[in-house]
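S.K.: Below are the sequence and a predicted model; questions follow.
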Amino acid sequence: MQLDKLDAKILEELRLNARISNVELADKVGLSSSACARRIRAMEDAEVIRGYTVIRNTAVREGRRPVFIQIKLAEPTAESFTKFESAVRKCEEVRECFLVTGGADYLLRIEIEGLEEFEDVHSAVLSTLPGVSSILSSFTIRNVFSYL
C-alpha cells in the first residue's frame, strides 16, 4: 500500500492519541469523517496499522527502570535465530526484542525495580536463552524523552 501525506497525518495523529474520535481526527487532517474512516480501514486491512493498545508507564507508577540488553549468539545461523526468538517470546520479563546490526545480534528491553530483580532475571531468564554467547546490559539513568 502506498501511503500519501494524508495517510501520514492520520498515522501521526493516531500515534499521539489512538482514542481520538473519527470526527475529530478527520477535522485535524482535513478530510470528511467517512473518507478518514475509509483510509484507516484500508491501512488496517493492509496491516500498516496492526492494532491499538494501551502502553503502561510502569517506570512512573511502580518505580521501575528500563534496562537495555545486548545479546550475542554463539553461532549466527538461521536455526539459532529461530530457537532464540521462540524462547525469548515466552519470557514475560522481556518487553521488547529487536534483531540488530553491529556487535550484538539482539537488543532486548526489560523493566526492573532494582539490582536484585535484575540478578534474578539475569540468572533465571537471560542466561538460559538458547545459543547466547554474551550478554551486555545497560542501565538507564533517566528518560530524556519518549514518543510512546
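M.R.: On my side now, so go ahead.

S.K.: only C-alpha atoms for contact and neighbour calcs from this point on.
M.R.: Noted.

S.K.: Show me what counts as buried in the helix or strand where A87 lies.
M.R.: Using DSSP states H and E, A87 sits within helix 78-89. Buried residues in helix 78-89, counting neighbours by 16 or more other CA atoms under 10 Å, are found at S80, F81, F84, E85, V88.

S.K.: gap between the two ends of stretch 16-26?
M.R.: Length of stretch 16-26, first residue to last, CA to CA, to the nearest Å: 15 Å.

S.K.: And L25, how far from G102?
M.R.: L25 is 40 Å from G102, by CA to CA.

S.K.: Between the two, which is the more surrounded one?
M.R.: Taking L25 and G102 together and counting by other CA atoms under 10 Å, L25 has the greater number of neighbours (22 against 6).

S.K.: so who does L6 touch?
M.R.: Contacts for L6 (CA atoms under 8 Å, 6 or more residues apart in numbering) come out as V29.

S.K.: How about the residue in the protein that sits furthest from its center?
M.R.: Ranked by distance from the centre of the chain (CA atoms, centre = their mean), the top residue is S32, with 32.0 Å.

S.K.: Surely it touches A26?
M.R.: Yes: the pair S32 and A26 qualifies as a contact (CA atoms under 8 Å) at a distance of 5.7 Å.

S.K.: Now distance to L115 too, for the buried residues of helix 78-89, in JSON lines please.
M.R.: Formatted as JSON lines, the buried residues of helix 78-89 follow (distance: CA to CA, whole Å):
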{"residue": "S80", "distance to L115": "29"}
{"residue": "F81", "distance to L115": "29"}
{"residue": "F84", "distance to L115": "25"}
{"residue": "E85", "distance to L115": "25"}
{"residue": "V88", "distance to L115": "21"}
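
S.K.: In addition, the following structure is provided for comparison:
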Amino acid sequence: MTLASTDARLDDYDRKILRELRRDGRISNQKLAERIGLSPTPCWNRVRALEKAGVITDYVAILDQRALGLPDTVIIEVTLDHHDDNMLERFGQALAALPEVMEAFLVTGEYDYLIKVAVAGTEGYERFLRTKLYKLPGIRHSRSTFALRCMKRVHSVEP
C-alpha cells in the first residue's frame, strides 16, 4: 500500500521514489516515473503524498564547502556550565545562528553538544572559537577534532 492510503506504510514504489529523489532531487517527474516503472500521473501523486505526509521534508542544493573557502571540517564537543531548559534553549539557538555550524546535536554522555563546523584551516578555526563559539553563553569546556577525510556523506537515510 502506498503512503497515500489510510495504512500510511511505504510500499516498494514509495521506496523507489525516495531512493531516486535522494540521489537527484531535481529529477523530472517524467524521468522519475520511467526509473521506477510507473506512469507520470501516479508517480506525481505519490511524490505529493510523500511530501504531504512529511516523509519528504525539503529539497535543497548541497554546496561544496571547499569551493566556498571552508575546506576543513571540525567536530567539537561542548560541555555547558548548567543544564537547565533556559540554558539549553539559549545555547541551541545561538549555535543555530552561526553560519559555520553545519550540524549540532544535543547528546548524551560526557559532553552536552556535538557540533560539526566548516572552517578554513587552523587559523579559521581559531578565529571561529575566539570570535563566535566562546562568546556563546554557558560553555564550560570544549574539545575539538579535525576531520582528515570524509569516508561517507549522505543527507538522509536510505529508505
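M.R.: Looks like it came in fine. Owing to the predicted nature of the structure, the values given are computational and were not obtained by experimental measurement.

S.K.: just to revisit the earlier point, show residues contacting the helix holding A87 of the first structure.
M.R.: L73, V94, C97, L129, P130, G131.

S.K.: got those residues as TSV, with secondary structure and neighbour count columns?
M.R.: Shown next, in TSV, are the contacts of helix 78-89 of the first structure (DSSP: H, G, I helix; E, B strand; the rest coil; neighbours: other CA atoms under 10 Å):
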residue	secondary structure	neighbour count
L73	strand	19
V94	strand	19
C97	strand	17
L129	coil	18
P130	coil	18
G131	coil	18
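
S.K.: count of neighbours near the counterpart of K72 of the first structure in the second structure?
M.R.: Aligned by TM-score structural alignment, K72 of the first structure pairs with T79 of the second structure. Using other CA under 10 Å, T79 of the second structure has 17 other residues around it.

S.K.: for H82 of the second structure, same thing?
M.R.: 12.

S.K.: Kindly provide the distance from the closest residue to it other than its chain neighbours to R149 of the second structure.
M.R.: Closest residue to H82 of the second structure apart from its sequence neighbours, by CA to CA, 6 or more residues apart in numbering: G138 at 6.8 Å. As defined by CA to CA, G138 of the second structure lies at a distance of 31 Å from R149 of the second structure.

S.K.: same deal with L80 of the second structure?
M.R.: Distance from L80 of the second structure to R149 of the second structure, by CA to CA: 29 Å.

S.K.: quick one: what's aligned to V23 of the first structure in the second structure?
M.R.: Aligned partner of V23 of the first structure by TM-score structural alignment: Q30.

S.K.: Need the counterpart of T82 of the first structure in the second structure.
M.R.: By TM-score structural alignment, T82 of the first structure lines up with E89.

S.K.: E111 of the first structure too?
M.R.: Aligned partner of E111 of the first structure by TM-score structural alignment: A118.

S.K.: What distance do you get for the residue lying closest to that match once chain neighbours are set aside to Y113 of the second structure?
M.R.: Excluding the flanking residues, the one nearest A118 of the second structure by CA to CA, 6+ apart is T73, at 4.7 Å. Look at T73 of the second structure and Y113 of the second structure: by CA to CA, they are 16 Å apart.

S.K.: now S142 of the second structure
M.R.: From S142 of the second structure to Y113 of the second structure the distance is 9 Å (CA to CA).

S.K.: Need the residues touching each of these two.
M.R.: I76, E77, V78, T79.

S.K.: Am I right that the last one sits in a helix?
M.R.: Spelled out, that is T79 of the second structure. No: assignment of T79 of the second structure by DSSP: H, G, I helix; E, B strand; the rest coil gives strand, placing it outside any helix.

S.K.: contacting residues for it?
M.R.: E110, Y111, D112, Y113, I139, R140, H141, S142.

S.K.: Cool, thanks, talk later.
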